[in-house]
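1. what shape does this take:
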Amino acid sequence: MKRVFGWMAVLAGVAWGGNALAGAAAYPGKPIRLIFPWAPGSVIDALTRSMAEGMAARLGQPVVVESRAGANGMIAAQQLIAAAPDGHTLMMGNEGSFGINTVRPNATYDARRDFTPVAHVATTPLFIVVHPASPYRSLADLIAAARKPGARVSYGSIGVGSSSHLAIEKISLASGTPFIHVPYKGSAEVITSIQGGHVTFAYNGGLMNVHEGRVRALAVGSARRYAGAPDVPTVRETLGGDYDEMAWFGLVAPRGTPAAIVERLNAVVVETLSQPAFKEKFSALGFDPAPGSAAMLAGKIDRSVSGTAQIIRQANIQLD
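-> Now for the predicted structure:
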């Protein structure tokens, strides 16, 4: 009887595998919805839409980017979780939105448990930027100004617990310097706030705003100077230590999405981002296309959650 049951299990597994492969072969059967958890108008918004066009050409179905900004990505994530795990709903995310939304006291999901990693997409260094006419010429200038009695040196971020918030908190802890945090809904709003003189500086990804003269870069968070801005010193050059902040982005699907569909999507993303035209477009905006496996993305999500929890404890950040 055990032998019969064993063969039945094998046959059942073969049948299931055949169905999964058949489903992947027929996939996609309709347009794909790609949820974007930030406000439109940012550099990563433009790159996501460009990637979606390349994916659509290879999948034979439209890939529609849908902005669902707010709550540091929680609104978008809830929509992804509620979607059918059939590969027709995806979400772009980053280290900030994955990490903070898992460790919040009122978290309604866990990025490690409730998402299916699909592909690592890109990285970008974070730059400390100020108004082009700012009197501050270096990170050391900002730190010195913030240490003066009664100083109100403020910085904008894309939300409490976001990568741009936590990265500055690390600088604050390392230098023993208090900065005033002003959260916004998206990076475009942060840049507008700097231009309007509402905040002193920000930690912002991408080089487009620097190249176009909207802001001036004082430092970069990467371990070494960035090739696209070789004259901008690193944070390490001021603070020492092992400071290394590179923003990264990845594509996820709802939990339970079949492995065969994930493999198909991953192959499409890798092929799309490996094209010279995409590499050139990404690089011009200060992003590095870094297509990677689902396992690579899973590891980064896990490290983001643990790293976020650590800095929140150290900086005593209050989350709602």
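2. from here on, just use CA atoms for contacts and neighbour counts.
-> Noted.
3. for the longest strand along the chain, packing partners?
-> The longest strand of the chain (DSSP state E) is strand 115-130. If you count contacts as 3 or more C-alpha pairs under 8 Å, 6 or more residues apart in numbering; DSSP states H and E, strand 115-130 packs onto strand 201-205, strand 216-220, strand 246-254, helix 259-273, strand 288-292, helix 294-315.
4. which stretches in the chain count as helices?
-> 2-26, 43-59, 74-82, 95-103, 111-114, 139-146, 163-175, 187-195, 208-211, 236-239, 259-273, 276-284, 294-315 (DSSP state H).
5. make TSV from those helices and add distance to A219 and mean neighbour count to it.
-> As requested, these are exported to TSV (distance: least, C-alpha to C-alpha, whole Å; neighbours: other C-alpha atoms under 10 Å):
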stretch	distance to A219	mean neighbour count
helix 2-26	46	12
helix 43-59	19	18
helix 74-82	30	19
helix 95-103	20	25
helix 111-114	31	18
helix 139-146	6	17
helix 163-175	12	20
helix 187-195	16	21
helix 208-211	12	18
helix 236-239	9	16
helix 259-273	28	20
helix 276-284	18	15
helix 294-315	21	17
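6. kindly reformat these as a markdown table and extend each row with distance to S67.
-> Listed next are the helices of the chain as a markdown table, based on distance: least, C-alpha to C-alpha, whole Å:
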| stretch | distance to S67 |
| --- | --- |
| helix 2-26 | 27 |
| helix 43-59 | 9 |
| helix 74-82 | 8 |
| helix 95-103 | 14 |
| helix 111-114 | 19 |
| helix 139-146 | 34 |
| helix 163-175 | 19 |
| helix 187-195 | 14 |
| helix 208-211 | 21 |
| helix 236-239 | 35 |
| helix 259-273 | 20 |
| helix 276-284 | 20 |
| helix 294-315 | 22 |
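7. among these, which comes closest to S154?
-> helix 139-146 (8.7 Å; C-alpha to C-alpha).
8. what's the closest one in contact with?
-> With C-alpha atoms under 8 Å, 6 or more residues apart in numbering as the test, helix 139-146 has contacts from 128, 136, 151-153, 175, 177-179, 218-219, 235, 238.
9. one more sequence to fold, the one below, so I can look at both together:
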Amino acid sequence: MAHLGAFRRTPAPPSSLESRSMISLTKRSLARWSLASLALLATAHPALAAAYPQKPITLVVGFSAGSSIDMVARAVGNKLSDKLGQPVLIDNKPGAGGNVAAGLVARAPADGYTLLVVANSIAIAPAVYPNLKFDVQKDLRAVAYVGVGPVIMKVSTQRGFQTLNDVVSYAKAHPGALNFGSSGVGGTPHMATELFNHIAGIKMTHIPYKGGSDALAALIGGQIDVLINPLLGDVASDKVRSLAISGTQRSHLAPGVPTFGEAGYPAYDLGVYYGVVAPSHTPADVVQKVNAAINEVLKDPSVVDALTTRSGITLAPGTPAAFQKFIDQDIARWKSVVEKNPGIVQP
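-> Have a look, this model is predicted:
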């Protein structure tokens, strides 16, 4: 204690030997603290994954109830609840071609309890919306790929079109006179139709709705002339006529409808895909746990019946990394399409 008292009374600088000892001690303390911290971080995520989930999970959908992506979310969510042992809730947040929902999830806590069900629009958005308040590749991460299905072109019977060539001939003779609906600017139906306009060399006027089901209702009601929509969610009506479907062969759900290739447009072959993403910093172990659960769900007979047998979707379980690579490639693809055809993004 006398030494300590002397030290307080004589605030002289320590000797070089003391300084080196103090620095060495500080470095050893910091090293031990860093190692302990790293060990804690290394064990935190596995512990989180082991305990996950401890409360309901929300699947956010960027389009209205009844749309094709909503149907996929509900089919997967119902069985995902059984696999993970917690309720899975569907939260529809339509708007801006799915970007309202995507922005919400991008800013959500990265804990695996708020996930986003996506379609092609997640890759289209960066090309169509240059001022997005989130970055698809930096703020979101792929969790699971679900599958891909065809799109089908339908027309209002009020126009009297019998074939795809009837539509193209009329549109060429009357540029802009035909209107087409979609689930929103930048959504898959919008860009699918704009892509066909480009391939066929025609111009039709775009009328966006909040979801595919709303656009289909408008077609049935005669408010729009043309709609290219996913086959999933399609309904039979004497008010509409199906003219062409994407894919290399006809769908067993619409055997009387020719492919776009058969109808004279082989360059047009666009499918609509579905998957699940999460906030970018969601722990990898949580992502893997959800991925494994969804892959199991896709093998469930009731899900196969709902999405493949009755809806034409080819289910394809895979890894988060493979789905992320797919999204990155699709983003590059749509940026190239829009750069070459800047007028394509006009509403």
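10. next, the TM-score between them, please.
-> Remark: TM-score between the superposed chains equals 0.90 [TM-score structural alignment, normalised by the length of the first structure]; 320 aligned residues with a C-alpha RMSD of 2.7 Å.
11. nearest to A107 of the first structure, of the helices and strands packed on strand 115-130 of the first structure?
-> helix 294-315 (12.3 Å).
12. what range in the second structure matches the closest one?
-> Across the second structure, the stretch matching helix 294-315 of the first structure (TM-score structural alignment) is residues 320-341.
13. same check, this time on stretch 259-275 of the first structure
-> The aligned range for stretch 259-275 of the first structure is 284-300, by TM-score structural alignment.
14. now which residue in the second structure aligns to A140 of the first structure?
-> In the second structure, A140 of the first structure lands on N165 (TM-score structural alignment).
15. what about its match, distance to R9 of the second structure?
-> 100 Å (C-alpha to C-alpha, to the nearest Å).
16. check V148 of the second structure too.
-> 79 Å.
17. with L270 of the second structure instead?
-> Distance, L270 of the second structure to R9 of the second structure, by C-alpha to C-alpha: 83 Å.
18. higher neighbour count, the two?
-> Each of L270 of the second structure and R9 has its neighbours counted (other C-alpha atoms under 10 Å); L270 has more, 19 against 9.
19. who's in contact with the alignment partner in the first structure of the more buried one?
-> By TM-score structural alignment, L270 of the second structure lines up with E245 in the first structure. Shown in contact with E245 of the first structure (C-alpha under 8 Å, 6+ apart): 125-126, 167, 221-223.
20. how does it look with 10 Å?
-> 124-127, 163-164, 166-167, 170, 220-223, 235 (C-alpha atoms under 10 Å, 6 or more residues apart in numbering).
21. quick check, nearest of those residues to F282 of the first structure?
-> Using C-alpha to C-alpha, the contacts of E245 of the first structure come closest to F282 of the first structure at T124, 9.5 Å.
22. count the neighbours of the closest one for me.
-> 26.
23. so what does it match up with in the second structure?
-> Match for T124 of the first structure (TM-score structural alignment): G149.
24. who's in contact with its match?
-> Contacts of G149 of the second structure by C-alpha under 10 Å, 6+ apart are 230-232, 246-247, 251, 270-274, 307-308, 311-315.
25. what's the nearest residue to it if we skip its chain neighbours?
-> Excluding the flanking residues, the one nearest G149 of the second structure by C-alpha to C-alpha, 6 or more residues apart in numbering is I313, at 4.2 Å.
26. relative to R28 of the second structure, how far out is the match of A140 of the first structure?
-> The value you get for N165 of the second structure to R28 of the second structure, if C-alpha to C-alpha is used, is 79 Å.
27. likewise for S156 of the second structure?
-> Distance from S156 of the second structure to R28 of the second structure, by C-alpha to C-alpha: 77 Å.
28. which one of the two is surrounded by more residues?
-> Neighbour count, other C-alpha under 10 Å: between S156 of the second structure and R28, S156 has more, with 23 against 12.
29. look up how far V277 of the second structure lies from the more buried one.
-> Counting by C-alpha to C-alpha - S156 of the second structure and V277 of the second structure are separated by 36 Å.
30. do S213 of the second structure as well
-> From S213 of the second structure to V277 of the second structure the distance is 23 Å (C-alpha to C-alpha).
31. over to G95 of the second structure?
-> On the measure of C-alpha to C-alpha, G95 of the second structure and V277 of the second structure end up 18 Å apart.
32. what secondary structure does L17 of the second structure sit in?
-> helix (DSSP: H, G, I helix; E, B strand; the rest coil).
33. what about it, how many neighbours?
-> Neighbour tally, L17 of the second structure, other C-alpha under 10 Å: 9.
34. next, the contact list for it, please.
-> Per C-alpha under 10 Å, 6+ apart, neighbours of L17 of the second structure: I23.
35. not counting sequence-adjacent ones, nearest residue to A295 of the first structure?
-> Using C-alpha to C-alpha, 6+ apart and skipping the chain neighbours, the partner closest in space to A295 of the first structure is P117 (7.3 Å).
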